[in-house]
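Trainee: Quick one, what's the 3D model for this:
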Amino acid sequence: MMESLAIGYVMTVAECDLSLTVIEKGLINSAAFIGILSTGIFWGYLSDNYGRRKVMLPALFCSTTCSLCSATFSYNFASMFTLRFITGCLVSASSATVFAFIGEMHNNAKRATAIMFASTAIGITFIVEPILGWVILSGTWSFQLFGLTISPWRVFMWTWSVPGLSAAIILLFLPESPRYLLANIGPEPALAVLSQMFAINMRKKRDEFPVSQITDASKVAARHGFKVAFLNLIHLGQPPLRRCVIISHICMFTVFMMNSALYTWLPDIFHVLYTNFQDPVSICEIMVDYYTNLNPNIERLMLTVTKECDEKIVHYMVYPTCMIMGILCSATYVTIGYVVKKWSKIKFYCWVLGVCSIMLTVSALIKMPPVAVVLYVIGVCSGATASLLSAITVEVFPTSVRALALCTLYMCGRLGAAVGSNLVGFAFHDNCEVLFMIMCLGTAASVLLLILWPDPKAVRANMESHGFVY
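Mentor: Coordinates of the predicted model:
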């Protein structure tokens, strides 16, 4: 989340440093999403055939290295976009696979709650980003070090490597998914991991584990190769999984198109909004007026940079506003984690997403900036529904195709984010109201689609009758 979303803060202050147009800012904002989108199936194939941990671990170390390079050696649009794209490709390895990894560490009763609690990291990101931005990006200093120009936004980008590096180090001490081991290698290594989990959780010795043998491993699928990957894709395209794939992927596309795209532009939007806070004007009117004056015609918008380009310091109120939004998002994840134990996950998803999308649409049109900020902040919390959708989806896919299904699911999500981020860039030159209405209607359509979600128990029974393991 740090690698894909924090770039919005950088683009607000680094546009002059990198000589960026508003369209180039939109492309860089979406570069990591495009990278994740481009490689999702590849990482899903690898993690389903070689292991969740075995794929995530090296990718995390490599993404950290590439992220540091993008912060240090980018001096124009081409270098920044390329390095952010490669970083996104590497981040893709864990961005969806981690949900399969978490889900396979828990039983059916606790799986959704575990995923939602783990997803509070997304809300924490929304808190940490503005704090770091407030501390680092408020400065106007710069200096030369070994021939490199060091400025606040580069230091800010360096901090993004900390979560990835920390995750990689922690993952060194975690075992492979026992569910993956059981389905792909056999019961013995799975039993070893389960006994290790038992010893740590219960504070007992591993030889006290009451299970001595696993006998329900109906099928061991130690198969590899692109033929297997192709067959897995075919399984996802056949009933009863096909219906689940179509519904979940369309829903994830719309959630990311609305939420992640608007979040990456949030610093820009709030910066301009707070500088016009006293006027009775809507977000759309402010942004269209700002970018039209900055770039008088669409050709200039896409091909040239404004000659009068002053280094920007983000308005000081942007940071506390984003922190409040992060707190609300974290509270939303925790609340959902408790609620899904008793309520229907699908009904709760529909309510949260429906209400938040209406708030976002109203925030863009209402001519009361203080109210618009409040509605926008609450509306962006709709991002919590992405993890809730993952919890809904993970229940219906067998172990052998689960990571692939989740990776393609998040590929559609990142595609939505990339499309949305660039649409926002174009919309700020014109048709801003139309963009928000499209997002709202798309969200309404996804809510209606999820009503058609099949019974998970029936899907599992059908797949198990064909030899698949859960």
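
Trainee: From now on I want contacts and neighbour counts done on CA atoms only, so please keep to that.
Mentor: Will do.

Trainee: Would you agree residue 253 is in contact with residue 412?
Mentor: Yes. Counting by Cα atoms under 8 Å, residue 412 is a contact partner of residue 253 at 5.1 Å.

Trainee: what's the closest non-adjacent residue to residue 138?
Mentor: residue 313 (6.2 Å; Cα to Cα, 6 or more residues apart in numbering).

Trainee: Same question for residue 25.
Mentor: Spatially, and ignoring its direct neighbours in sequence, residue 25 is nearest to residue 11 (6.2 Å; Cα to Cα, 6+ apart).

Trainee: let's see this one next to it:
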Amino acid sequence: MGHSEAENGRRNSDVRPQISRNQTSRRKILCMEEAISKTNFGLFNYYIIFVSGVILFALAMETSSIIYVIPVACDMNLTTGQKGVLGSVVYFGILCSSYLFGYLADTKGRHCIIQPTLFLACFMSIICSFFQNFYVFIALRFLNGFFMSGSAANIFAYLGEFHNNSKRGHALIGSTVIYSGLCMIIPLTAYSVINQDWQFQIPFIDVNYRPWRLFMVVCGTPGLVSALLLFFLPESPKFVLAQGDREGAYQILRKMHRWNNGEKSEFEDFEIREEIESINSSQGITKSNKSLLKTIWYQTVPLFKPPYLKSTTLLCLIQFGIYATGNGFFMFFGEIINGMSIKLDSFTEDRAMMCDVINMKTVNMSAIKDNEIDLEVCIDKLELSTIENGFIFELLYTVCLAISGMLLNRVGKFPVTFFILVTTGLSGIGCMLTDVPLLQISFYIWLLSCQMASNVLNAVTVDLYPTTMRAMAISISLMFGRLGSIAGSNTAAILLDDHCEAAFYLSGLLTIAMGVLAFFIPNIHKRVKNSDEPDTRLSIVSFTGSVKSFH
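Mentor: From the prediction side, this is the model:
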């Protein structure tokens, strides 16, 4: 494995050494953090941050865009239960493969997992648009989520490993700012594509191809674009170094230096010191090559043993709570916001509590059924109010993410995480304490913004774990997050009808509790210096769980 990764590192670097690499006795020896600082921060870093943002945007297009498809896919004759399955099956696919792709990224490489899975996810989106049968459609949506997981979690490890301690948090938050900025075009794209007046029949597969099906294809294009952009990027230098290939890691850093400082710039000659924790981890994995299951076991067990047991448990619990609230309520974004917007238009009339307005729609629908009014009308257009409020939410999310990124190193990761989770949780409770429609809408949108804390926690996770465990750690924590999405959306669907107030109170209290739990995450209170001086402390971790610290 080491030899193949060495070749991969050299191939992706696109350069050849200009000096004899055998004469190493007088070369300076640097740790990877110091070596990355030598490349400076420039064009390469901006490019990989942008590509990472596009990959995250591709994930958002594939998952959240379904809320615009479900209301208009009336030609599929979906029942309420089938709509619920269609909304959550992508998350189920991500959940099922997060563990697998986390393992593969830690053992085979980040780049070689992220790029092909993006191509496959895009292919599934295109194929999915041509099927009318519900079960085939669901199966393809499941596979779409299955392959999107390959990039969903691993991109954070991949991006973080091209930056040192002082820049890593900014890079991760920067990619999420780009992603959330691009997400503002999702409602606009949905409105412009779905609301077109055309359709045509494809006889040999018996499908009436409508604009919403084209929107499914459009949702897959960001994945295709980002996969093509990855051709210009190498494997993670930290991963290549973790495989024992110091030369391959050096050449990748040299390529970064050339991008950042110009073709004619000279890169300092030095030797990279391999992380001892990576040596021990690699040895453990190598010994387990006799069995795939045993290899996965060796890769996973350290995450649930000291010194990482506490970190892994807390990160999984907090991600579960954040996704349960954020994604759980987001599935009902259009329905809730539309009802509140109607009430806002009649602001001069008698005010009503938020749950009364939400349940008002159910009462009216029952009355319509009692009067036996014909409802067999295919409404295949989106209302403008849904798009407007979706755009407002994405804009707020982008601005707040940018602010949190600027504050990350100044005030620390815990204060940012705590502020986001506590204020969004209080907003969930506030929805039930006011009868002012504008405040209700504002509180509800801010409650959904609790997902910003997940991005900060991803930066925390990258800092907490060594190279050979990092992708698996992020994958497992986000796997629990996706599980929270499924649990949250189904719980909200049950509670909103008969126990609406309880749904908001529980979500608010849960989010606040997650903010309190974040206090106990190891090293989350550690402030990062605003300089390029790396933290030279090495953590030595074996697969038996022993740990030492060297300064």
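
Trainee: re earlier: enumerate every residue touching the residue nearest to residue 138 of structure 1.
Mentor: Each residue near residue 313 of structure 1 by Cα atoms under 8 Å, 6 or more residues apart in numbering is listed here: 13, 137, 138, 139, 140.

Trainee: CSV please, covering the residues you listed and showing neighbour count.
Mentor: Formatted as CSV, those follow (neighbours: other Cα atoms under 10 Å):
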residue, neighbour count
13, 21
137, 23
138, 17
139, 13
140, 12
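
Trainee: Just the ones in helices from those residues, please.
Mentor: residue 13 (DSSP state H).

Trainee: any idea which of the contacts of residue 313 of structure 1 is closest to residue 260 of structure 1?
Mentor: residue 13 (19.5 Å; Cα to Cα).

Trainee: quick one: the residue nearest to residue 138 of structure 1 from residue 425 of structure 1, how far?
Mentor: 20 Å (Cα to Cα, to the nearest Å).

Trainee: and if you look at residue 273 of structure 1?
Mentor: For residue 273 of structure 1, the distance to residue 425 of structure 1 - Cα to Cα - is 16 Å.

Trainee: These two: which is more packed in?
Mentor: A count of neighbours by other Cα atoms under 10 Å puts residue 273 above the other of residue 273 of structure 1 and residue 425, at 26 against 23.

Trainee: my read: the more buried one touches residue 371, true?
Mentor: No. Applying Cα under 8 Å as the test, residue 273 of structure 1 and residue 371 come out as separate, 11.7 Å apart.

Trainee: circling back: what's the matching residue for the residue nearest to residue 25 of structure 1 over in structure 2?
Mentor: Here residue 11 of structure 1 is matched to residue 70 in structure 2, going by TM-score structural alignment.

Trainee: Quick check: its match touching residue 82?
Mentor: No. Judged on Cα under 8 Å, residue 70 of structure 2 makes no contact with residue 82 at a distance of 9.9 Å.

Trainee: Same drill for those two, tell me which one is more crowded.
Mentor: residue 70 (18 against 14).

Trainee: so who does the more buried one touch?
Mentor: 83, 86, 87.
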